[in-house]
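[1] take this sequence and fold it.
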Amino acid sequence: MDNSTAETLHVAGALNETLPTQPPSPEFSLGVLVLLAFLMALLALVTILGNVLVILAFIMDRNLRHRSNYYFLNLAISDFAVGAFCIPLYIPYCLTGKWLLGRSICKLWLALDYLLCTASVFNIVLISYDRFLSVTKAVSYRAQQGIMSNPVIKMVAIWVFAFLLYCPAILFWEHVAGYSVVAADQCHAEFFDNWYFLLCASTLEFLVPLLSVTYFNVHIFHNIQRRQRHGSTQDYQPARRDSLSWRFCLLPRPGTSSSLSEAEDSVSSLRSWRPAVMANSPSPTQTSPTPLKRDFSVSFRSRTGSKLQQDKKIARSLAIIVCVFAICWAPYTLLMIIRGACKGKCIHNSLYEITFWLLWINSSLNPILYPVCHMRFRMAFMKILCPKMFATLRSRNTPS
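    Below you'll find the model as predicted:
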C-alpha cells in the first residue's frame, strides 16, 4: 500500500469517527419499538388528514378563496407533503438504524425534507407579512384583493428560496468536496457536522424568519393599541367631498354581507339628501342635516369598531401560530448549531431526535390552528365533516 492510499484511508476514518454509525435513536425493546412505530404512524396520519382537510376546504368553499387564505393553502400543501412522504420514509430508518432504500432515494428524501420544512417556515413569514399589511395598510390592501398575480409570485418565490437554501448543498456537497462522509447504510446531509454552514443556514431558515414575524406582530399590536387610544382607525379617516376615499371607507370587509353597490348607494344618498330636503321644506331649520350626519357617524363608527375587532382577532391568531412555530423550531435550530460546533460529541442523540420530531409536529399542528383561530375555517371544516349540523346551523341563522 502506497503512502497516498494510506493517507486517504486515514482521512476517511477520521471523518467517519465524527459521525454516528447509527441514526440518532438508541436501541429499544420490542414493545417500545411497536409503541414508537404506532406514534410515528399516527403523527403522519394526523398530518396528512389535517392538511387534506384544509385543501378540501379551499376546493369546496368559495368563501375561503381570497388572497390571504391562499397563503394558508400553500402552507397546507408543504405540510401535507411532510406527512405523506418525509415521515413515512424516516420511520423504518429511525427504528432499525439503517437506511435500506439506496443513496438516490436518500438524496431525494433529504432534499424534499429540507425543502418542505423550510417552505413551511417561509409560508408562516408570508402569512405574518400579509396580516401585517391588512392591519396597518387596510385601504391599499383591500384595493388589491382581486389581484392574484402578486400572491402567486410570492408563493412561487417561497419555494424557490427554500430550494436554494439547502438542496444544492444536499445534492452536490460530496462532489465539490471530493468525498462523502456518510456511510452506505446511513442517510443524512453531508454538512451534518459543518458548523459554519449550519450557522448560516439556520440564520436564514429560523432566526431571520423569527425576527421578521416578531417585528410584524409588534407593529400589529402597536397599531391596534394606537387606534384604541384615538378611538378610530387611521385607514378610515374621511376625505374631501367627492373623493374616492369615501368608497374605501364604505367598502365591505371580507366575510360581511355588504356589497360594493350598497356602499356606492350610501354615498349617492348622502350627496342627494340635501337638495331633496331643501326642495320640500319651507323652513331653514327643517333642512338641518344633523339626523343623517348622526346616522352616518354611527354607521361609520360601527364599521371602524368592527374593523378594529377583526384586526384584534387577526393579531391573536397570528400570535398563536407564530408562538407554536417558535416552540417547535427553536430547540432543533439551537441544538444543530451546538452539535455542529462540537462535532456531535456534546449533544445526546435522543435529545437531538426529540427536537427533530418537533419540526414535523409543527406540520401536524398548523391545520389544527386554522379552525381555532379563524371562523371561516371552522365553518368550512364543519361543512365537510358534519354537513347535517352545518345545514341545521345555516337554516337557523337564515332569516325567514
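[2] okay, CA-based contacts and neighbour counts for the rest of this
    Fine.
[3] residue 337 against residue 191, yeah?
    No. Contact criterion Cα atoms under 8 Å: residue 337 and residue 191 do not qualify, at 11.5 Å.
[4] which one's more surrounded, those two?
    residue 337 (24 against 18; other Cα atoms under 10 Å).
[5] right, and the helix or strand after the helix or strand hosting that one?
    For residue 337, the host element (DSSP states H and E) is helix 290-341. Toward the C-terminus, helix 290-341 is succeeded by helix 349-373 as the next helix or strand (DSSP H and E).
[6] same for that next one, what does it pack against?
    helix 30-60, helix 67-81, helix 103-136, helix 290-341, helix 375-385 (3 or more Cα pairs under 8 Å, 6 or more residues apart in numbering; DSSP states H and E).
[7] what's the burial count for residue 340?
    For residue 340, the count of nearby residues is 21 (other Cα under 10 Å).
[8] no wait, residue 374
    13.
[9] do you know how far it is from residue 362?
    18 Å (Cα to Cα, to the nearest Å).
[10] in contact with the spatially most central residue of the chain, which residues are there?
    Residue closest to the average C-alpha location in the chain (Cα atoms, centre = their mean): residue 124, at 2.9 Å. Applying Cα atoms under 8 Å, 6 or more residues apart in numbering to residue 124 gives the contacts 75, 322.
[11] report the separation between it and residue 187.
    When residue 124 is compared with residue 187 (using Cα to Cα), they lie 28 Å apart.
[12] hang on, the earlier thing: so for residue 337 and residue 191, which residues contact both of them?
    Contacts common to residue 337 and residue 191, judged by Cα under 8 Å, 6+ apart, are residue 198.
[13] quick one: buried residues of whichever strand or helix holds residue 279?
    Applying DSSP H and E as the criterion places residue 279 in helix 260-280. For helix 260-280, the neighbour count (16 or more other Cα atoms under 10 Å) marks residue 263 as buried.
[14] do stretch 204-214 as well
    204-207, 209-210, 212-214.
[15] got it, and stretch 49-57?
    Neighbour-count burial for stretch 49-57 [16+ other Cα under 10 Å]: 49-55, 57.
[16] now flag whichever of the residues you listed is closest to residue 385.
    Closest approach to residue 385 among those (Cα to Cα): residue 53, at 9.0 Å.
[17] for the spatially closest residue to the closest one that is not a sequence neighbour, list the residues it contacts.
    Leaving out its chain neighbours, the residue that sits closest to residue 53 by Cα to Cα, 6 or more residues apart in numbering is residue 381, at 7.1 Å. Residues near residue 381 by Cα under 8 Å, 6+ apart: 53-54, 57, 371.
[18] residue 180 and residue 189 touch, don't they?
    No. Using Cα under 8 Å, residue 180 is not in contact with residue 189, being 9.8 Å away.
[19] comparing these two, which residue is more hemmed in?
    residue 189 (23 against 16).
[20] now the second one, please; I'll put the structures next to each other:
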Amino acid sequence: MASPGTIVLNTFFGCISAVTIVGNLLAIAVFVKDGKLRSTGDVYILNLAVADLMVGAISMPFTIAENVIGYWPLSQTFCKAWLLVDFTACSESVLSMVLISFDRYLQIVKPHKHRAKTFRMKVVLLAITWILAFLMYGPAIILWDVLTGVSPIKVNRCEADFPLRSAAYTFAMSFTEFVVPFGLLSYLYAQVYWHAIRWFRRRPSSSDGGRGIPTELGKMFHRRLAVNLTILLLVFFVCWCPYMVGTMVLSQCTSCIDYHSIAFVALDWLLWTNSAINPFLYAYCSPRFREGASRLLPKCCRTQTTGHISPQPV
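    Got it, this is the predicted structure:
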C-alpha cells in the first residue's frame, strides 16, 4: 500500500506530465494548422515540441507507473527501449534549444545568411541533431552489457546506472550535454542582445523630426530583450545544472550521493520539468505561435495578443 506522501508526490509528477503533454501538443497543433510557419525558424520550435512531448508522454508516465507499482513490470528489452527514447529525447531537446538560439543569432546578426537557409537545409540539420542525440547514449544503452558483460539496468528497476559503471564516460557525456550547450546558448544570446541594441541605437531618435522611435520605447525594448534572454538561460541552467552536477559528482564518488534517494529522483524530475516549461518559453513567445494558440484555445482561455516591440522576433 503506497504511503500518502508517495501518492502526493506521484500526483504532482502526473501534473507535470500532463502540462508537458498538453503544452507541447498545442505547440505542434499550431504549427500543423499554420503552414506559413514552415518557412521560418519556427520549424526548430516544432522539433523542440516533439522532443519535449516524448519526454512528457513516454519518459514521465513510465517512471510514475514504476514508482506506484514499486518495480519495473516489463522486460529488460522494453526497458532498454524506454531508456533509449528518454535519453535521446532529452538530448534532442537541448540540441533543439541550441538550434533555436543559432537561428535567432543568424536572423538578427547575419540576416543575409538566415535568408539563404532553405526549409530543406533546416530539415537536414534537424536530422543531424537527432543522430547526435542518439549517439550520445544510444550505443551505451544497447551495447553496454554486450561489451562489458555487466548490465547497466538494475534488477526490477529500469534506470541506467552509468555513473556507477564508468566515471569517464558519464563525466564526458554530462559535460557534452550541458556545459557545451549552455556555453553556446550564452554566447549566441549575448551576440543577439548586443547586436539588437546597436541596431536600435542606430534608429533615428524622436528628435529627428518626430519620425524615429521614442527613447522610452527603446528602454522598454532593451529591458524586455534582456529579461527574455535571461529567463531562457536561467530556466535551462536551473533545470539541468543540479542533475548534471549531481551525476558528475556521483561518477567520481559513488558514496557521496545516494543514486536511488528521493533527492536524486527530484533532480531527475527537475531536468524533465524543462520540457514542460519550454513551450511557454519558446513557442508562445513567438507572435505567430501565440496568435495560433489563441485561435485553438476556448474563448474563456484566450488572451489578447499584445504588440511586439523588438526589431526581430526573439
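[21] next, the TM-score between them, please.
    Once the chains are laid over each other, their TM-score by TM-score structural alignment, normalised by the length of the second structure reads 0.84; 296 aligned residues with a Cα RMSD of 3.0 Å.
[22] quick one on the thing from earlier: and the residue nearest to the centre of the first structure? What does it align with in the second structure?
    When the second structure is aligned by TM-score structural alignment, residue 124 of the first structure is paired with residue 97.
[23] how near is its match to residue 301 of the second structure?
    For residue 97 of the second structure, the distance to residue 301 of the second structure - Cα to Cα - is 27 Å.
[24] for residue 278 of the second structure, grab the count of nearby residues.
    Neighbours of residue 278 of the second structure (other Cα under 10 Å): 23.
[25] let me redo that: residue 111 of the second structure
    Neighbour tally, residue 111 of the second structure, other Cα under 10 Å: 13.
[26] OK, contacts around the equivalent of residue 243 of the second structure over in the first structure?
    If you follow residue 243 of the second structure across to the first structure using TM-score structural alignment, you land on residue 332. With contact set as Cα under 8 Å, 6+ apart, residue 332 of the first structure has these partners: 352, 355-356, 358-359.
[27] which ones are touching whichever residue in the second structure pairs up with residue 360 of the first structure?
    Alignment note (TM-score structural alignment): residue 360 of the first structure maps to residue 272 of the second structure. Contact analysis of residue 272 of the second structure by Cα under 8 Å, 6+ apart lists 55-56, 60, 90, 239.
[28] output the residues you listed as CSV; include the columns distance to residue 305 of the second structure.
    Output for these, formatted as CSV (distance: Cα to Cα, whole Å):
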residue, distance to residue 305 of the second structure
55, 29
56, 28
60, 32
90, 31
239, 29
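[29] for those residues, which one is nearest residue 106 of the second structure?
    residue 90 (24.8 Å).
[30] just checking, that closest one touches residue 55?
    Yes. At 6.9 Å, residue 90 of the second structure counts as touching residue 55 under the criterion of Cα under 8 Å.
[31] between the two, tell me which one has more neighbours.
    residue 55 (27 against 23).
[32] circling back: so the helix holding residue 279 of the first structure versus helix 290-341, what angle?
    160 degrees (axes from the mean of the first three to the mean of the last three Cα atoms, to 10 degrees).
[33] name the helices or strands packed onto helix 260-280 of the first structure?
    Using 3+ Cα pairs under 8 Å, 6+ apart, helix 260-280 of the first structure sits against helix 245-250.
[34] residues in the second structure aligned with the helix it packs on?
    The aligned range for helix 245-250 of the first structure is empty, by TM-score structural alignment.
[35] report all helices and strands that that helix contacts.
    Using 3+ Cα pairs under 8 Å, 6+ apart, helix 245-250 of the first structure sits against helix 260-280.
[36] where in the second structure does the helix it packs on align, residue-wise?
    The aligned range for helix 260-280 of the first structure is empty, by TM-score structural alignment.
[37] distance of residue 221 of the first structure relative to residue 312 of the first structure?
    8 Å.
[38] quick one: map residue 137 of the first structure onto the second structure.
    So residue 137 of the first structure corresponds to residue 110, using TM-score structural alignment.
[39] for residue 15 of the second structure, see how far away the match of residue 360 of the first structure is.
    On the measure of Cα to Cα, residue 272 of the second structure and residue 15 of the second structure end up 12 Å apart.
[40] now name the helix or strand holding the counterpart of residue 65 of the second structure in the first structure.
    Aligned counterpart of residue 65 of the second structure in the first structure: residue 92 (TM-score structural alignment). Assigned by DSSP H and E, residue 92 of the first structure belongs to helix 87-96.
[41] next, the mean deviation of that helix compared to the second structure.
    Following superposition, helix 87-96 of the first structure is found to deviate from the second structure by 1.9 Å on average (mean Cα distance after the TM-score superposition for the first structure).
[42] so which elements touch that helix?
    Partner elements for helix 87-96 of the first structure (3+ Cα pairs under 8 Å, 6+ apart): helix 30-60.
[43] mind listing what's buried in the helix it packs on?
    Going by 16+ other Cα under 10 Å, helix 30-60 of the first structure has these buried residues: 36-37, 40-41, 43-55, 57-58.
[44] contacts only, for residue 92 of the second structure.
    48, 51, 129-130, 133.
[45] pretty sure residue 151 of the second structure sits in a strand.
    No. Read with DSSP: H, G, I helix; E, B strand; the rest coil, residue 151 of the second structure is coil and lies in no strand.
[46] which position in the first structure aligns with it?
    Checking TM-score structural alignment: residue 151 of the second structure goes with residue 180.
[47] how near is the closest residue to its match other than its chain neighbours to residue 297 of the first structure?
    Nearest residue to residue 180 of the first structure, sequence neighbours excluded (Cα to Cα, 6+ apart): residue 174, at 5.1 Å. In this view, residue 174 of the first structure and residue 297 of the first structure are 69 Å apart by Cα to Cα.
[48] so which of the helices and strands packed on helix 349-373 of the first structure gets nearest residue 195 of the first structure?
    Judging those by Cα to Cα, what sits closest to residue 195 of the first structure is helix 290-341, at 4.3 Å.
[49] okay, the angle between the closest one and helix 349-373?
    Going by the same axes, to 10 degrees, helix 290-341 of the first structure makes 170 degrees with helix 349-373.
[50] what angle sits between helix 290-341 of the first structure and helix 103-136?
    Going by the same axes, to 10 degrees, helix 290-341 of the first structure makes 150 degrees with helix 103-136.
[51] what about the residue lying farthest from the centre of the second structure, distance to residue 200 of the second structure?
    Relative to the centre of the second structure, and counting by Cα atoms, centre = their mean, the farthest-placed residue is residue 209 at 45.5 Å. Using Cα to Cα, residue 209 of the second structure is found at 17 Å from residue 200 of the second structure.
[52] before we move on, what about residue 274 of the second structure?
    Distance from residue 274 of the second structure to residue 200 of the second structure, by Cα to Cα: 32 Å.
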